[in-house]
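[1] Quick check, what structure comes out for this input:
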Amino acid sequence: MRILIGAGGTGGHIYPALATAQTLLRAEAERHELHFVGAVGGMERELVAAAGLAFADYHEALAGPIHGVKPLRMASSLLKLAAGTVQSLGILRRIQPQVILLTGGWANFPVALAANLLRIPIVIYLPDIEPGLTIKVLQRFARKVALSAAPSLRFFPEGKAVITGYPLQADRLCADRAAALSYFELDPTRKTLLVFGGSRGARSINMALADSLERLLAAGLQIIHITGELDWARAQQQLGDLAGHAQYRAYAYLHAEMGLAFAAADLAICRAGASTLAELPAFALPAILVPYPYAWRYQKVNADYLSQRGAALRLDDEDMPAELGDLVLALFADEARLEQLRESSRALANRDGARNLARLLLETGRG
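    Presented below is the predicted three-dimensional model:
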């Protein structure tokens, strides 16, 4: 089957698309021809290349954000939307896909408009618990909407939405704890803290960790810290001599190795982007979730989904500098509480998201 996949914006939108593509390409019963389309200048090109998947080709279409931007930028985005729709019409006419998967984000708008004009069936995937404006608009063009979790059903017409789970990349799921500790050269007798900020990093998390790092290391913890490429140099400079500590491992970003980081960790500190809904439960990993405070509320909703089910703790960004270090030490001092968080997280795990979404996509393409 000829399938076009459109994803862009953040890793939380791109990685589930790549995981679904990986599942489709590994299918033995049927061969599929996959094409990818992203926004001009988006981070998706780099992530698609890093995934090493056998896409037939990679396309780009102009796109720009419309919601929550200043009038001048909105005018520019509307022009890009018009041009991107024309570009997308050309791409779709050349490829003639039988079905299209879109994972949200403004980069999908031109493709969705073009597909609607050409009557090509669309499956929308909602990574987060609550849809943003883009998904709310795109779902009008979609045949089906795939969801990460049941609380999202209330936002869509009855019969249109299907719970598939969040698609996780197979190479992440096979990570083994012993192998992970060996890879990072960590001590299996010590507790491991994983700190990361998503595909773009999180400066406030990096700064709060730096303020508490000496205490955490003195308590015997070992730390895997993923700063994000944008904040790498500043974070390393702030840490000074601690950056070379024997119990501290710092990385600008991890791709395929991220599964090893999850497998090695006993506790995570991270944002509450879409991927946390699946990655943390898949590894039964307790977490302190710090929702990104400067955008629409979807990360707060994601954090509440996990925290209200006993799988994580929510710590707001403004409270983090004063509370993070004490909270981490308190959790590691209370093994019973950590184990309770771990079991609650494990209960939410769904490792079949990629397989379920791939099946829905093929069913929709066959009509």
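[2] C-alpha only now, for contacts and for neighbours.
    Will do.
[3] can you pull out the helices in the stretch 101-250 of the chain?
    Remark: helices assigned in the stretch 101-250 of the chain by DSSP state H, counting those that start in this stretch are 109-118, 133-138, 170-173, 177-183, 203-218, 232-239.
[4] Nearest to G38, out of those?
    Put simply, out of those the one that sits nearest G38 is helix 109-118, at 9.3 Å, with distance taken as C-alpha to C-alpha.
[5] buried set for that closest one?
    For helix 109-118, the buried set under the neighbour-count rule, 16 or more other C-alpha atoms under 10 Å, comprises F109, P110, V111, A112, L113, A114, A115, N116.
[6] Among those residues, which one lies nearest to S199?
    The closest of those to S199 turns out to be F109 (C-alpha to C-alpha; 21.9 Å).
[7] quick check: longest helix of the protein.
    helix 71-95 (DSSP state H).
[8] so how far is that one from its chain's centroid?
    When C-alpha coordinates are averaged (C-alpha atoms, centre = their mean, to the nearest Å), helix 71-95 and its chain have centres 25 Å apart.
[9] Now the second one, please; I'll put the structures next to each other:
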Amino acid sequence: MHKKKIMFTGGGSAGHVTVNLALIPRFVEEGWSVDYIGSEAGIERQLIAPLQEVKYYGIATGKLRRYLDWQNVKDPFKVVKGAFQAYRIIRKEKPDVLFSKGGFVSVPVVLGAKLNRVPVLIHESDLTPGLANRIAIPLATGVCTTFSETEQYLPAGKARYVGAVIREQLKQGNASRGRSFCSFSSSKPVLLIMGGSLGARKINQAVRSALGRLTERFQIVHLCGKGQVEPSLESPYYRQYEYINEELPDVLAMADVVISRAGSNSIFEFLYLRKPMLLIPLTKEQSRGDQLLNARAFQQAGYSDVLFEEQMTAETLASSVEALYASRDKYVERMEQDERKDTLSVLFQMIKNTAKPSRK
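    Reported below is the predicted structural model:
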């Protein structure tokens, strides 16, 4: 009997890998062969590297920009090269299905799969599709969405609303272990600050400017991004890390409130864990505006408050967090009305149904 094979793609940021990381163990446990195509040196390569069961292929990539940049002259050639590389890899490996999480690396991979007649299932986390997914969607069999509203932005018949995928390990967090990891007591509430996989310099600056006021009220865990730890700041109520991996479920479990960017994967995880959020979305100058839409949707649902980066100062940040904490019960009550679904199992079955029929 032919051993089933799945190929994953997605990268450029941790958010374009998270869902893949949640799905891969399911396929490994069921005996599938698992391959991954990503960029040659992107964050996806680092995140997939610890998974010994997964064979990783790096290809040339070019970023899809909406602004003028001299790299725009060279990058189309990288995309073409990546498409040829992906085509050859897929032709050789013959996967039964490709699952794409998006990001600029996914476009040549989806094209390579289409040319090899491999069915493609795309996952779109944000309320509106990103540029890479908009290019790839016409080549796909179907598109799974996190927001039900996303269907209106997709071709008729392709949208499949599944909800948010939550990593299984996040459900196993223990608050006592989190306090032990950070050397925190149970006498003060915990504020968790996450700026995304690469950190957020402006958020970091505002937090540190407001640190004296914030530590009067909170114990703080600050995930500040690579190279952005400030060693001179020492306090028993302030712990800073570039990132946290294994201990993240425990740190999330002990957090009372969260400051975060408004990336879809993260905010739905906070929703699942019932963590009141102060969202600081990327501006339109920094992104295509997807985080602004995500933040507005969560604010309207009563799951979060929003502080726009243009309005962020040490004073407004501290005041917003204090107001969020004072009203935390109201936010948790609204979150409790959101049904916790086993989206991971639904998506897992959907991918299997999309795959080519078994060959003998």
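[10] circling back: how much does the longest helix of the first structure stray from the second structure?
    Average distance, helix 71-95 of the first structure versus aligned residues of the second structure after superposition (mean C-alpha distance after the TM-score superposition for the first structure): 1.3 Å.
[11] which residues in the stretch 251-360 of the second structure form strands?
    Applying DSSP state E, counting those that start in this stretch to the stretch 251-360 of the second structure gives strands spanning 257-260, 277-279, 304-306.
[12] pretty sure R346 of the first structure contacts A278?
    No: with contact defined as C-alpha atoms under 8 Å, R346 of the first structure does not reach A278; the gap is 10.1 Å.
[13] between those two, who's got more neighbours?
    Ranked by neighbour count (other C-alpha atoms under 10 Å), R346 of the first structure and A278 place A278 first, with 23 against 18.
[14] Could you count how many residues lie near whatever residue of the first structure lines up with G12 of the second structure?
    In the first structure, G12 of the second structure lines up with G9, judged by TM-score structural alignment. For G9 of the first structure, the tally of surrounding residues (other C-alpha under 10 Å) stands at 19.
[15] repeat for the one 10 residues further on
    Here the count is done by other C-alpha under 10 Å, and A19 of the first structure has 25 residues near it.
[16] just V99 of the first structure next, same as before
    Look at V99 of the first structure: counted by other C-alpha under 10 Å, it has 24 neighbours.
[17] what residue of the second structure matches up with it?
    The criterion is TM-score structural alignment: under it, V99 of the first structure has V97 as its aligned partner in the second structure.
[18] looking at it, its match is touching K356, isn't it?
    Yes: the pair formed by V97 of the second structure and K356 meets the contact definition of C-alpha under 8 Å, at 6.6 Å.
[19] and for these two, which residues touch both?
    When contacts are counted by C-alpha atoms under 8 Å, 6 or more residues apart in numbering, V97 of the second structure and K356 have V118, P119 as shared neighbours.
[20] what's the matching range in the second structure for stretch 73-90 of the first structure?
    Aligned by TM-score structural alignment, stretch 73-90 of the first structure corresponds to residues 71-88 of the second structure.
[21] follow-up on the earlier one: contacts only, for the match of V99 of the first structure.
    Applying C-alpha under 8 Å, 6+ apart to V97 of the second structure gives the contacts K5, I6, M7, V118, P119, V120, L121, I351, T354, A355, K356.
[22] on that earlier part again, spatially nearest residue to the match of G12 of the second structure, not counting backbone neighbours?
    With C-alpha to C-alpha, 6 or more residues apart in numbering as the measure, G105 is the residue that lies nearest to G9 of the first structure, at 5.9 Å, once sequence neighbours are left out.
[23] before we move on, what about R200 of the first structure?
    Spatial nearest neighbour of R200 of the first structure, chain neighbours left out: G228 (5.5 Å); criterion: C-alpha to C-alpha, 6+ apart.
[24] what ranges do the strands span in the stretch 1-150 of the second structure?
    Defined through DSSP E, counting those that start in this stretch, the strands belonging to the stretch 1-150 of the second structure, from first to last, are 5-9, 33-39, 54-59, 97-100, 120-124, 142-145.
[25] Rebuild those as TSV, extending it with distance to F218 of the second structure.
    Shown next, in TSV, are the strands of the stretch 1-150 of the second structure (distance: least, C-alpha to C-alpha, whole Å):
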stretch	distance to F218 of the second structure
strand 5-9	40
strand 33-39	40
strand 54-59	41
strand 97-100	40
strand 120-124	35
strand 142-145	36
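[26] so which of the ones you listed gets nearest L21 of the second structure?
    Closest approach to L21 of the second structure among those (C-alpha to C-alpha): strand 5-9, 9.7 Å.
[27] What about the counterpart of S148 of the first structure in the second structure, how many residues nearby?
    Superposed on the second structure with TM-score structural alignment, S148 of the first structure falls opposite T146. Using other C-alpha under 10 Å, T146 of the second structure has 22 other residues around it.
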